[in-house]
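Visitor: next one to model:
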Amino acid sequence: MTEMPTLEDPTTEVETRKSGRAGHITLTRPKALNALSWEMCLAIEKALDAWADDPEVALIILDAEGERAFCAGGDIAEMYRRGLKGDVDFGRRFWADEYRMNAKLAAYPKPIVAFMHGFIMGGGVGLGGHCSYRIVGESAQVAMPECGIGFVPDVGGSYLLARAPGRLGAHLALTAARMGPGDALHAGFADHFVPEEDWALLKQRLLDSGEASALEEVARPAPESPMAAAQAEIDAAYASDNLPKIAESLEAESADWAAAALKQIRRNSPLSMATTLEMLARLGPAPSDIDAALAQEFRVAYRIMQEGDFLEGVRAQLIDKDRNPHWGMALDAVPPERVAALLAPLGAQELVL
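Guide: Model prediction:
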């Protein structure tokens, strides 16, 4: 039986406190790029639960220490180590708790203002990307890189990707393309651009007033978005839900962005990419229910260590760092039944939010 982490664990690296009219959650793990551990997820959820009905808390501020990252993803090294030994329960329980926290952030009854800087990837998108006010600064680099480690976009990321304009979500999912602040706003992963030099003043106004409207005074026009400029070409290249056809379309496109996209697609897990395309197709272009997206993601997460490329992808990218994963199948040879098996209902093991 996998042991449950405890909130008293001294390795929990997130600070939660009340200040002024706000609850304040700060990730305090900058040396690890604020990678989100199981303990951190539980601590954040505990604070959210405590403040939901607290009359002293009018809104919540969510931010992170360090200059390099808001949160560069989930801390999956322990999942890998345990998975190698056959313990897949650890990862399943971690993901279930993390996805429950993602759902609470999306449905929270009070405003949550997320300040996202530097790397905002994977689990970081799940943390800040579902809040009611999502602020990015000039250093923001947003991405969903899961297909590169043999996984699929999760933490509600598939919900955001499906809602992105046109076929941009497929492009972002299959290539892990990084979005600067302008792209993040265009794609629907952020709401406001505020120069980072103004963040301290804005946070103080939020703490003092308890009113999220304070951010309107300092928000600035969105920076340029290269992805918006290439939207028509992206839509055309990703018009199909068929992975080999997408690769063919990119190969025929002369733009630099297409060459970079094709290079990345040829490096990522074919099974993960084919499954991701099916996930987005099932959600449709404008899903309104993040819970359905999380449930679908959990079906894949529940099976991915045993039936997918996750362990090999994490080994190649994060453990041995040889960047040479040996995927289980080729780009043009992913059996549809393998994708269907990963997405099949889990019965009694379905995600409960």
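
Visitor: going forward, measure contacts and count neighbours with C-alpha atoms only.
Guide: OK.

Visitor: what's the span of stretch 212-232, first residue to last?
Guide: This stretch, stretch 212-232, spans 35 Å end to end (Cα to Cα, to the nearest Å).

Visitor: which stretches of the stretch 1-150 of the chain form strands?
Guide: For the stretch 1-150 of the chain, strands defined by DSSP state E, counting those that start in this stretch occupy the ranges 14-19, 22-27, 59-64, 69-71, 112-116, 119-121, 133-136, 141-143.

Visitor: could you also give me the structure for this second sequence? I'd like to compare it with the first:
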Amino acid sequence: MSHLRSSVNNGVGEIVLDRPKALNALDQNMIDTMYDVLLEWGDDDSVHTVLVTSASDRAFCAGGDIRAIRDHAIAGDADAITRYFAAEYRLDQLIATYPKPYVALIDGATMGGGLGISVHGEIRIVTENALIAMPETAIGFFPDIGSTYFLPRLPDGVGMWLGLTGARVRGADAVAVGLATHHVPADRLDEVADTIRSGAPLIEALSGRTVAAETTDLPLRTIGEYFADDNVTAIVGGLRGAVGDEWAAAMVGLIEKASPTSLWVTAAMIGAGARSTLDECFDRELTAAQRITATPDFAEGVRAVLVDKDRTPSFEPADIDDVDPAVVAAIVGADRAS
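Guide: Down below sits the predicted model:
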């Protein structure tokens, strides 16, 4: 069964994500179907714009189908894992190079793989209900879907902050840091969508309906100070040394919930991504995804967060200072990180 619907009207090809019980988490069929549809529309002169929406008001897309990946890992089915991530990254890469305007309407949770099918597109419209995050370190994984390319290209330190902590960004703040392009009030989103569906120019659909996003509540200067490095020990040490700083303490709390190995892998991947092309980042991510999903931390992290939901993972090692650099290099690929 496909949880994805597609149609073409007035020159607009619309893809509707419709897997509400899983918050539109992308399963293999959804990924393959979406790729095939986009590939066909890319060569179809009758389609001039692509619109991606959600049938649920709770989420745009909560990510990839990580529970299924864990099942494959436990079963030792490495081929299924490779097939999934290769297909997902192929889809994201197609979106990044799509020859026509690609518009994602984000109203609700958008995490992990949800950013892969939105951030790489030309236009990302968010509402105040949008909740954007890359929470992979908490499940023993790392931010992927091409994020090791776009995260280090956000304002100073923001990408490392998002990648390590899994912190959540909402509405106008997403525009301010470059994850979204337009902010529209939730009560006007249907109006924007209908105008796009009518075949009207995108500038007409957005004119007079967007909210200015010149300001942000995010402490960008502080983020830049604490997360400018790719040394996890230095980052955490700086945060812990900020006595009386509630924001720094909250970030330490988020980091302490993550897999220490994943934190180091994430820092290395983002650091390498800063000096790589998007294609190189996808290639490196596929290698790392294949390797990290075979580790105990991945199975344990997904169990604690998504399966049993007890939020008490037992990661090994349990401290960032005990992570073996050789293990990190083996996951990232020492030759690929340079």
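
Visitor: hey, which of the strands of the stretch 1-150 of the first structure is tucked in deepest?
Guide: strand 69-71 (a mean of 31; mean count of other Cα atoms under 10 Å).

Visitor: how about a markdown table for the strands of the stretch 1-150 of the first structure, with distance to E224 of the first structure added?
Guide: Formatted as a markdown table, the strands of the stretch 1-150 of the first structure follow (distance: least, Cα to Cα, whole Å):
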| stretch | distance to E224 of the first structure |
| --- | --- |
| strand 14-19 | 33 |
| strand 22-27 | 29 |
| strand 59-64 | 24 |
| strand 69-71 | 22 |
| strand 112-116 | 18 |
| strand 119-121 | 19 |
| strand 133-136 | 14 |
| strand 141-143 | 14 |
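
Visitor: nearest to L294 of the first structure, out of those?
Guide: strand 119-121 (16.8 Å; Cα to Cα).

Visitor: what range in the second structure does that closest one sit on?
Guide: Aligned by TM-score structural alignment, strand 119-121 of the first structure falls on residues 109-111 of the second structure.

Visitor: now stretch 19-37 of the first structure
Guide: Residue span in the second structure matched to stretch 19-37 of the first structure, by TM-score structural alignment: 9-27.

Visitor: ranges for the helices of the stretch 101-250 of the first structure?
Guide: Per DSSP state H, counting those that start in this stretch, the stretch 101-250 of the first structure carries helices over the ranges 123-128, 157-163, 168-175, 181-187, 199-209, 226-229, 231-237, 243-252.

Visitor: of all those helices, which one is nearest C147 of the first structure?
Guide: Nearest of the helices of the stretch 101-250 of the first structure to C147 of the first structure, taken as Cα to Cα: helix 168-175 at 6.5 Å.

Visitor: against the second structure, where does that closest one fall?
Guide: Under the criterion TM-score structural alignment, helix 168-175 of the first structure matches residues 158-165.

Visitor: give me the residues contacting that stretch.
Guide: 133-137, 142-143, 150-153, 167-168, 177, 220, 223-224, 227-228, 230, 251, 254-255, 258, 263, 266-267, 270 (Cα atoms under 8 Å, 6 or more residues apart in numbering).

Visitor: before we move on, the earlier item: turn the helices of the stretch 101-250 of the first structure into a markdown table, including distance to T26 of the first structure.
Guide: Shown next, in a markdown table, are those (distance: least, Cα to Cα, whole Å):
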| stretch | distance to T26 of the first structure |
| --- | --- |
| helix 123-128 | 12 |
| helix 157-163 | 21 |
| helix 168-175 | 27 |
| helix 181-187 | 21 |
| helix 199-209 | 12 |
| helix 226-229 | 31 |
| helix 231-237 | 35 |
| helix 243-252 | 39 |
